[in-house]
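Asker: give me coordinates for this.
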Amino acid sequence: MHTRTRRPVLGCIADDFTGATDLASTLVRGGMRTIQTIGVPASAVAEDVDALVVALKSRTIDAQDAVAQSLAALDWLRAQGCRQFFFKYCSTFDSTDAGNIGPVAEALLDALAENGSEGDFAIACPAFPENGRTVYRGHLFVGDALLNESGMENHPLTPMRDPNLVRVLQRQSQSKVGLIGSATVAAGAAAVREAIARLRADGVRLAIADALTDADLRTLGEACADLPLVTGGSGVAIGLPENFRRAGLIEPNEQAADLPSVSGPALVLAGSASKATNAQVAEWQAARPAFRVDPRSLARGEAVVEAALAFIDSNAGQPVLIYATAAPEEVGEVQRELGVAAAGKLVEDALAAIAREAKARGVRKFVVAGGETSGAVVQALDVNMLQIGPPIDPGVPVTVALGETPLVLALKSGNFGARDFFAKALRYAEGERS
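Answerer: Below is the predicted model:
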């Protein structure tokens, strides 16, 4: 029997599945061997690992349920021996005035406060400059546009209409929310630590942190080395591996991204309605076979799943795209007709059923677009644990599901990836690295 010889030092909780793989990819790039679990496991992880990422599907559920799931994940991660914890959410701060970022962050702080006052403060930094997400004076930019002018204002579940993250987080939180500005971050880690001390003395428990570059994120990571909890997008995690190396807790691992090979057919599934995924679907359709899943047809009880599977069969092992992606205007019409939750569930259930049956027919590689879609598909495939490999595009790694039936999975947040992401992901699924 294999006995684990290296206990994890970093325990992460992600509020959706694609966000979890995004974070795990960042850690792997930093040389940390990383395992991602789907939900809270029932037992300990046996593999040698530096970081654990628990993927939840808690971004848009009731805040109380999100808190309960996150605390359960924290308990499990603490039992694995983790020393520091990371709460990962989207780089576009996807949430509503009811939560769930604020309530979950505060609950995690409360649970960690038993370690002393150092556990009663956390930064909140969704910045991911490599993907165009930056924070300046507490305002979130997506490329050159403020968050509320980026297309996120039309998000069907979490419309983001206020770019001032201090205001957004304050509306979700019972605690006082502050700001660590760009001038402080530019002054270095010591200046950030001094700012944290001042904010804590002023009663602040959560503070939005500005970041315009990867260097800013590394500064923030270094400044947070002694904080039990860090919150943010995956970007701020780029500074954490070096902290553990400096402390002698991990060693550089050049093989952190190595994955076992998996053979078998491939399938692309897309449920996201984001601008990026719409462009990726259009790119695929220009040269490759695709089948659209229509929510209205699903609502009428038509045999859409069966038709999609027949389409897969008719292409004789050639990768195809099965998609429900549509323009925001059409998505809005469908939601008004069917209801937001009902329309989303119809699509998720259909794509999950297609994935489940495709696996039964021998498909072993899945490229999935959309956080909610990825969650539904991963659950349908009965995946419990992922080993994280190299990035396909920033924030999106190739992964291999560990278990009796190995699967290659590329789980993409709706807003991530270049126009040719689907084709590129299939090359990575075959073991290529370009």
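Asker: okay, CA-based contacts and neighbour counts for the rest of this
Answerer: Noted.
Asker: in a strand, A342, correct?
Answerer: No - according to DSSP: H, G, I helix; E, B strand; the rest coil, A342 belongs to no strand; its state is helix.
Asker: contacts only, for A186.
Answerer: Counting by C-alpha atoms under 8 Å, 6 or more residues apart in numbering, A186 touches D216.
Asker: run a quick neighbour tally on A286.
Answerer: 9 (other C-alpha atoms under 10 Å).
Asker: look up how far L267 lies from it.
Answerer: According to C-alpha to C-alpha, to the nearest Å, A286 and L267 sit 17 Å apart.
Asker: centre of the chain to stretch 258-269, how far?
Answerer: Offset of stretch 258-269 from its chain centre (C-alpha atoms, centre = their mean, to the nearest Å): 20 Å.
Asker: for that stretch, buried residues please.
Answerer: Going by neighbour count (16 or more other C-alpha atoms under 10 Å), the buried part of stretch 258-269 is 259, 262, 265-269.
Asker: what sits up against that stretch?
Answerer: Against stretch 258-269 from outside (C-alpha under 8 Å, 6+ apart): 317-323, 351, 362-369, 387-390, 399-400, 406-408, 422, 426, 430-431.
Asker: let's see 6 Å
Answerer: 319-323, 363-368, 389 (C-alpha atoms under 6 Å, 6 or more residues apart in numbering).
Asker: next up, the contacts around the residue located most distally from the centre of the chain.
Answerer: Each residue of the chain has a distance to the centre, and by C-alpha atoms, centre = their mean the biggest one is for S314: 33.6 Å. Listed by C-alpha under 6 Å, 6+ apart, S314 has no contact partners.
Asker: before we move on, what about A273?
Answerer: Contacts of A273 (C-alpha under 6 Å, 6+ apart): 325-326.
Asker: and V28, by the same measure?
Answerer: For V28, the contact set (C-alpha under 6 Å, 6+ apart) comprises A256.
Asker: another sequence for comparison is provided below:
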Amino acid sequence: MAILLGAIADDFTGATDLANTLVRQGMRTVQLIEVPAGPAATAIDGVDAVVIALKSRTIPAAAAVAQSLAALDWLQNAGARQVLFKYCSTFDSTAEGNIGPVAEALMAALDTDFTIYCPAFPENGRTIFKGYLFVGDGLLSESGMRDHPLTPMRDASLVRVLAAQTTRPVGLVPLSAVSDGPTAIRATFDRLRQAGTAHAIVDAVTDADLHRLGEAASDLPLITGGSGLALGLPENFRRQGLLPNRGETAAVSADLGGATAVLSGSCSVATLAQNAYMRARRPSFQLDPQALAESDEQIAQAFDWAAGRLGAAPILISASAPPDAVRAAQDALGRERAGALVEAALARIARGLVDRGVRRLVVAGGESSGAVVQALGVRALAIGRQIDPGVPWTVASRDGAPPLALALKSGNFGGEDFFLRAFA
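Answerer: Here you go, the predicted structure:
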């Protein structure tokens, strides 16, 4: 059975966020972990949408392009009628990319000269006006993303940020056109294309804007954005008679029993607040990148500490730290090594906790989630109930191993009590 929508996500939490949005809009969706080695026909039987989760946000641009093109090839072979390139609602990228280089490579492979970019997610406070990305009431450049350890975002102008990453002109679809509806949006697309513009940032401040944009983009082979952009896509397929009006697809149950734990690697403002809230209420263990660089002793200490505490009430093992501590670790170890040490440690700890009976696990941070999912041998995720906007429980399928309930949380998402409320 051919799928309707194929999506390529540049990190694992973003992929889960997108899959959650599609499920809530009535599309049967499966999230695959990296590009399958074969056709994986059984994994997509009866599925409307497939999201392929890559770990490509911060790797070298050439590698991100190669992985994304491999994912595109797989999705085309699965019959995808439209392709969505999913990135973070804060437009996370390094100085070299990877949003622009990946998008241009996908455009070339799909033989299209135009695409759109809209990371808006109003439900989580991400809006775009005059091409500037806002987080809550402030500009992106004034938010906690300014000091992100891997992808610091210090310019809120998405037109400028994207123009530095692309080889062809970048334009803007203003809110006035978006508010006027799909016909006005398409007319703006046409004007930009005629002027030689290949990339268009699209303003959006409400979910209604995203629904209008989704309808206007129905004929584009490639669209790019955050999970909010997917709000308006399922209805396009319904208008074509390709998707039943089944309402919100029933989510799978993630109540698997067993012990519970939280692993936190994100250093975002939201995750730091979540760490503080949980530390005041539940046992916690703090990892130190500089200690991890010296030996494996701290990982052994974490297992010894957790041994008598695992149960139905969650524990927290965290490498999250405020900006000054992150800078100190990066100065001592180098930015890439500091991040890699934390990811590797959390991955090993995740394996050890699962071996010790943990069956429900929350992981905070995109890079951390990617490392954990890979270490646990997860092949696909079925989407469960939403905990907070953009963050559902999932049930992970693993070759020859019992299923796990995983909640993969983007660093910036979730309320202060997220970690505890996830298990309530």
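Asker: before we move on, back to that, closest to H139 of the first structure among the buried residues of stretch 258-269 of the first structure?
Answerer: L269 (33.3 Å; C-alpha to C-alpha).
Asker: how close does the closest one get to W284 of the first structure?
Answerer: 12 Å.
Asker: what segments of the stretch 101-250 of the second structure are helices?
Answerer: Per DSSP state H, counting those that start in this stretch, the stretch 101-250 of the second structure carries helices over the ranges 158-163, 175-180, 182-194, 207-216, 233-239.
Asker: the stretch 1-150 of the first structure now?
Answerer: Counting by DSSP H, counting those that start in this stretch, the helices of the stretch 1-150 of the first structure are 17-29, 63-79, 101-112.
Asker: trace P241 of the first structure over to the second structure, please.
Answerer: Matched to the second structure by TM-score structural alignment, P241 of the first structure sits across from P234.
Asker: if we can go back for a sec, so of the helices of the stretch 1-150 of the first structure, which one's packed in deepest?
Answerer: Mean neighbour count (mean count of other C-alpha atoms under 10 Å) peaks for helix 17-29 among the helices of the stretch 1-150 of the first structure, with a mean of 30.
Asker: about what we covered before: what about the match of P241 of the first structure, neighbour count?
Answerer: Counted with other C-alpha under 10 Å, P234 of the second structure comes out at 26.
Asker: for it, give its distance to G384 of the second structure.
Answerer: 19 Å.
Asker: kindly report the same for D10 of the second structure.
Answerer: With C-alpha to C-alpha as the criterion, D10 of the second structure and G384 of the second structure are 21 Å apart.
Asker: likewise D296 of the second structure?
Answerer: From D296 of the second structure to G384 of the second structure the distance is 35 Å (C-alpha to C-alpha).
Asker: more neighbours, those two?
Answerer: G384 (23 against 11).
Asker: contacts only, for that one.
Answerer: Here G384 of the second structure is in contact with 251-253, 392-394 (C-alpha under 6 Å, 6+ apart).
Asker: columns secondary structure and distance to S56 of the second structure on top of those residues, output as JSON lines?
Answerer: JSON lines is the format used below for those (DSSP: H, G, I helix; E, B strand; the rest coil; distance: C-alpha to C-alpha, whole Å):
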{"residue": "A251", "secondary structure": "coil", "distance to S56 of the second structure": "28"}
{"residue": "V252", "secondary structure": "coil", "distance to S56 of the second structure": "28"}
{"residue": "S253", "secondary structure": "coil", "distance to S56 of the second structure": "29"}
{"residue": "P392", "secondary structure": "strand", "distance to S56 of the second structure": "22"}
{"residue": "W393", "secondary structure": "strand", "distance to S56 of the second structure": "23"}
{"residue": "T394", "secondary structure": "strand", "distance to S56 of the second structure": "21"}
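Asker: which residues does the match of P241 of the first structure contact?
Answerer: Applying C-alpha under 6 Å, 6+ apart, no residues contact P234 of the second structure.
Asker: hmm, try it at 10 Å
Answerer: By C-alpha atoms under 10 Å, 6 or more residues apart in numbering, P234 of the second structure lies in contact with 4-5, 22-23, 25-27, 48-49, 211, 214-215, 218, 242-245.
Asker: which residue of the second structure sits opposite the residue farthest from the centre of the first structure in the alignment?
Answerer: In the second structure, S314 of the first structure lands on G308 (TM-score structural alignment).
Asker: lovely, talk soon.
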